[in-house]
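Trainee: Sharing a model that was predicted from the sequence below.
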Amino acid sequence: MVEYDGFRRFAASLNPYFKMISRTTARNDCISAFNEQKSVLKEMFKGATCRFSLTADMWTSNQTMGYMCVTCHFIDVDWKIHKRIIKFFRVKTPHTGFEMFNTMLSCIQDWNIADKIFSVTLDNASANDAMVALLKCNLKTKNAIPSRGKLLHNRCAAHVINLIAKDGLKVVDSIVSNIRETVKYIDGSQSRKQKFEEIVAQQGITCQKHPNIDVRTRWNSTYLMLEASFPFMSAFESLAGQDKNYKYAPSINEWERASIVCRILKVLYEATLVVSGSLYPTSNLYFHEMWKIKMILERERSNSDNEVAAMVKKMKEKFDKYWLKSYKYLCIPVIFDPRFKFKFVEFCLGQAFGKGAKDRIEKVRKRLNLLFKDYSDDSNTNSNLQAHHVMAIPENDPLADWVYHITEELNDQIDTELDVYLKEKPIHEFGRDFDILNWWKANYSKYPTLAHIARDVLAWPASMVASVSESSI
């Protein structure tokens, strides 16, 4: 651009004394600025007391070249959420788990954060599973990750919801086909649009948001099309009477079935918006959104309409597959939400698994205790307060064994920081104004070790996607 004659003449007309730089100078200045900011960020990472959660997404360009974008998420000492793209690079083909592992490890080593990784959020590609398995093995040998890596791999919430919705819509395509064809017909020409506008005015419909044709590969666009179509039901019916070429008017039965589909998709759509936010913690919200999906699928699976029931069945099969894989790590952030804690997890898992809930709950408890132990061992603060109850006595004293035995009994009776937190009643602030980060900031002195865990757990992003609509949540 800077060497284009037209641009040079334009710049000279604005300021004849300005000396235009060359493209090489522009490139070098950009790279210099990049390296300078990278050094600043490296220093910040080096001095950080928190752990980092990564998201990584693969995409293919028009030239069929594969690229990976790695984003680092963390919460600073002032309890503010941050995310930084730390790597954008081409991945050599074939995109195997081993090749992706090498590129991810190279990125982690370049930023010197191998000992500060908390989690990695990825979609459900098989190569990602292989990559995380290799990464976990590498970090475990260095004792660089908490909970022995059991919380390292998190599956992208938006991607899981996307898979659930797509499986369901494959079954009920016939239910929405007439609505889709109606929207397509109206948008087919300007004269049809004008005619439809006249009918809308005649019917006294005040809704300004007209439906747009959906993209079949994007289930959320199908939901938005359905939702926007319902206010115009009478207009579609009137159009059928005035336009002989229009043959797609949905029947009353089709509208009723479409409303059920829309009701189910609405829960999935709203869940996607919530878990895709980047201005607030999402890890503690993921469980609740999945629970809402679980509830509506349970409610609708016995629907009298066979096609709707078949849709729900397919969606529930996909939901159950990922629910069983992910419930153990979905529960952990909820426990660090002072409004719910462990009792809430016990209650929900009891409903979800019935007689088999006891073992499931125990698995979550073990992961929680292991996480707390790892942070307690690393912390300068002795969270379990045992230091105050150690009786000083020489090792060669005949009573040394007895004193050690008594000390152990005393320590077993002492509540840990985690015990104290879980025994306290949950707080009752369930509005959208509740600021979980501010709560932990205010209670840092009371729960120093738990606050460190909460800061890292809440920095974990539930989804790789940052929703453009998150400000409306």
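Mentor: Sure thing, it's come through. Residues are numbered from 1 along each chain as shown.
Trainee: okay, CA-based contacts and neighbour counts for the rest of this
Mentor: OK.
Trainee: Mind checking what helix or strand follows the longest helix anywhere in the chain in sequence?
Mentor: If you go by DSSP state H, the chain has its longest helix at helix 306-335. Using DSSP states H and E, the helix or strand that follows helix 306-335 in sequence is helix 341-353.
Trainee: what angle separates that following helix from helix 306-335?
Mentor: 160 degrees (axes from the mean of the first three to the mean of the last three C-alpha atoms, to 10 degrees).
Trainee: packing partners for the longest helix of the chain?
Mentor: With contacts taken as 3 or more C-alpha pairs under 8 Å, 6 or more residues apart in numbering; DSSP states H and E, helix 306-335 sits against strand 153-155, helix 157-169, helix 252-275, helix 283-300, helix 341-353, helix 357-378, helix 448-459.
Trainee: same thing but at 10 Å, please
Mentor: Contact partners of helix 306-335 among helices and strands, from 3 or more C-alpha pairs under 10 Å, 6 or more residues apart in numbering; DSSP states H and E: strand 153-155, helix 157-169, helix 173-186, helix 252-275, helix 283-300, helix 341-353, helix 357-378, helix 448-459.
Trainee: Just the buried residues of it, please?
Mentor: Going by neighbour count (16 or more other C-alpha atoms under 10 Å), the buried part of helix 306-335 is 307-316, 318-319, 322-323, 326, 328-335.
Trainee: In addition, the following structure is provided for comparison:
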Amino acid sequence: MDGDVSSDLMEGVENKEQSVPINIDADEQPTPQNHIPSENGSDKHQNAEIHVGEEEIVMKRKRKKTSKAWDGFTVVALSNGTKKSQCNHCKTKLTYGDSRTTSTLKRHLLICKPHKDYEEKQNLLNFPHIRSDGDTGHEKLPSLIRPDAKLQKRVLSFVHVPPPRTGLDIADGIYKCLKHWEIEDKIFTISVDNVAYNDMALRRLKEFFSKVRKLTCGGRLFHVRCCAHILNLLVKDGLAMIDSVIGEVREGIKYINNSEARLQTFSNIAHQLQIQDRKLLLDVPTRWNSTYDMLLVALKFKDVFPRFAEYEPHFHHLPNDEEWAHVESVCEILKQLIFRYAQNVIFGSDYPTSNLYLIEVFRVKETLDKGTLSKNDFIRTMVTKMKEKFDKYWGECHLVMAIASVLDPRFKMKLVEFSFPTIYSNAEKNIEEVKKALYEMYEEYLEIHDASVREAATPANGCGGNEVSKTTSLGSGWEAFGEFIKNTDLERPEKSELDMYLEEDIAGLNLLQGRLTFEF
């Protein structure tokens, strides 16, 4: 191929009398990495060896280093002829070995401070682009806003509230912090756990903030119940139904793991029963997700435990068949409630997910509704308790969650109209409440925008042309014209931007392997 010289070019030529053409386009010839022009204008390649015989040409060139780790290093030769890999940033010299071995180089770059500073500066110079790619377009859009596209989660303050603490004490502590940071007039919402004294704290904070400025939508968006905490309560209600079995499984795993010999015996029995898993998981009692994982693994070994008891007469932690059936039922319900995508959406904190909450709450409610119709008495009893907890905290319209989904151009009002009949008994009333809050919020922001336009249109003292200021003082019509311009600029069209946004078709929505993407 023209312009392509491979490393094995013309090796192994068996017929010396055969002529082998080499076509290299001068305009397209790739420049080797170590290309050095000679003084007489001809070119030499440091890494190329050329042997010329009577009728044979053999060209060999060293293979180019492909690892990115070599971008930060240069091979240097010491006075004694030894080769070293020198860091381009801190000039540290490392042992030079096989070019395919770069582990040492990569480890050095991880701890090299000049390299980290260099990478940070390069990120500041990064100019990302937008591709019209259906699978990655949604990932490119936020990169225009910030390079890392991640939420910044910081602990701003630890406030000591001595016991006995009340909601008023907590409200005072929070407000003092916000006032110290001078952001008491910039708070939009506060999310808290469902603890009794938090309700009193939020009522007091709402009073404080209302005196500083008008709260959005009359304060209806101010107090947001933590969705992750509510889901935690639902899951704990389910696990409480098998609390005694969980204790038996936990103690049994502790007994087995406390001895290497017992663990080996258990593993051998599992191997005999052709169970691929070999290791039991022990949970953290205060974390329900680890308890759920422990039960899932224990279910795989439910036939191993009774056989293990035959070898260990002191092992008495053996749930019966009915208890194992209850464990299996609970795990199946929890699997539907908290499968991985829901965990990433509701419990994730690395990127904004509030626009995706509504569909997850819909799926939780749908699962609970189906569970209440189960023919299994145990499942029906368990799910009924969980549904009561759902209705207690999510029975009223969750405005923040709904508005966040409406502001996603892939959903707009369609997701609200789809999910509300399942989540709420009075869907039509709640849908109208969302629309009302949405337009109320729009009008409030529009009022702020209009005020800023008026302020910008008002000339400052001493500004403006002298001729105009003189003529306006004489009543020549400029003052009236200025009022006309301000009024016409602030005239609103018959349809607001919100109306047009809601009437437009939703953006392309593609559901690929449980992940929402844009289609352009």
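Mentor: Structure received. All of these numbers come straight from a predicted model, not from anything done at the bench.
Trainee: Quick check: TM-score for this pair?
Mentor: The TM-score (TM-score structural alignment, normalised by the length of structure 1) is 0.64; 338 aligned residues with a C-alpha RMSD of 3.3 Å.
Trainee: Average offset of the longest helix of structure 1 relative to structure 2?
Mentor: Helix 306-335 of structure 1 differs from its equivalent in structure 2 by a mean of 1.6 Å after superposition (mean C-alpha distance after the TM-score superposition for structure 1).
Trainee: coming back round to it: with distance to residue 212 of structure 1 as added columns, please give the helices and strands packed on helix 306-335 of structure 1 in JSON lines.
Mentor: As requested, these are arranged in JSON lines below (distance: least, C-alpha to C-alpha, whole Å):
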{"stretch": "strand 153-155", "distance to residue 212 of structure 1": "31"}
{"stretch": "helix 157-169", "distance to residue 212 of structure 1": "18"}
{"stretch": "helix 173-186", "distance to residue 212 of structure 1": "7"}
{"stretch": "helix 252-275", "distance to residue 212 of structure 1": "15"}
{"stretch": "helix 283-300", "distance to residue 212 of structure 1": "26"}
{"stretch": "helix 341-353", "distance to residue 212 of structure 1": "38"}
{"stretch": "helix 357-378", "distance to residue 212 of structure 1": "45"}
{"stretch": "helix 448-459", "distance to residue 212 of structure 1": "36"}
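Trainee: Could you dump these into CSV and include mean neighbour count and distance to residue 58 of structure 1?
Mentor: Putting those into CSV (neighbours: other C-alpha atoms under 10 Å; distance: least, C-alpha to C-alpha, whole Å) gives the following:
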stretch, mean neighbour count, distance to residue 58 of structure 1
strand 153-155, 22, 14
helix 157-169, 21, 13
helix 173-186, 19, 29
helix 252-275, 19, 20
helix 283-300, 19, 22
helix 341-353, 16, 34
helix 357-378, 16, 30
helix 448-459, 24, 22
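Trainee: Regarding residue 53 of structure 1, what is its secondary structure?
Mentor: strand (DSSP: H, G, I helix; E, B strand; the rest coil).
Trainee: OK, contacts around it?
Mentor: Shown in contact with residue 53 of structure 1 (C-alpha atoms under 10 Å, 6 or more residues apart in numbering): 71-75, 83, 116-121, 152, 456-461.
Trainee: go on, residue 266 of structure 2?
Mentor: 256-257, 260, 278-280, 301, 304-305, 307-309, 311.
Trainee: what does it align to in structure 1?
Mentor: Superposed on structure 1 with TM-score structural alignment, residue 266 of structure 2 falls opposite residue 196.
Trainee: Secondary structure element holding that match?
Mentor: Assigned by DSSP H and E, residue 196 of structure 1 falls in helix 190-203.
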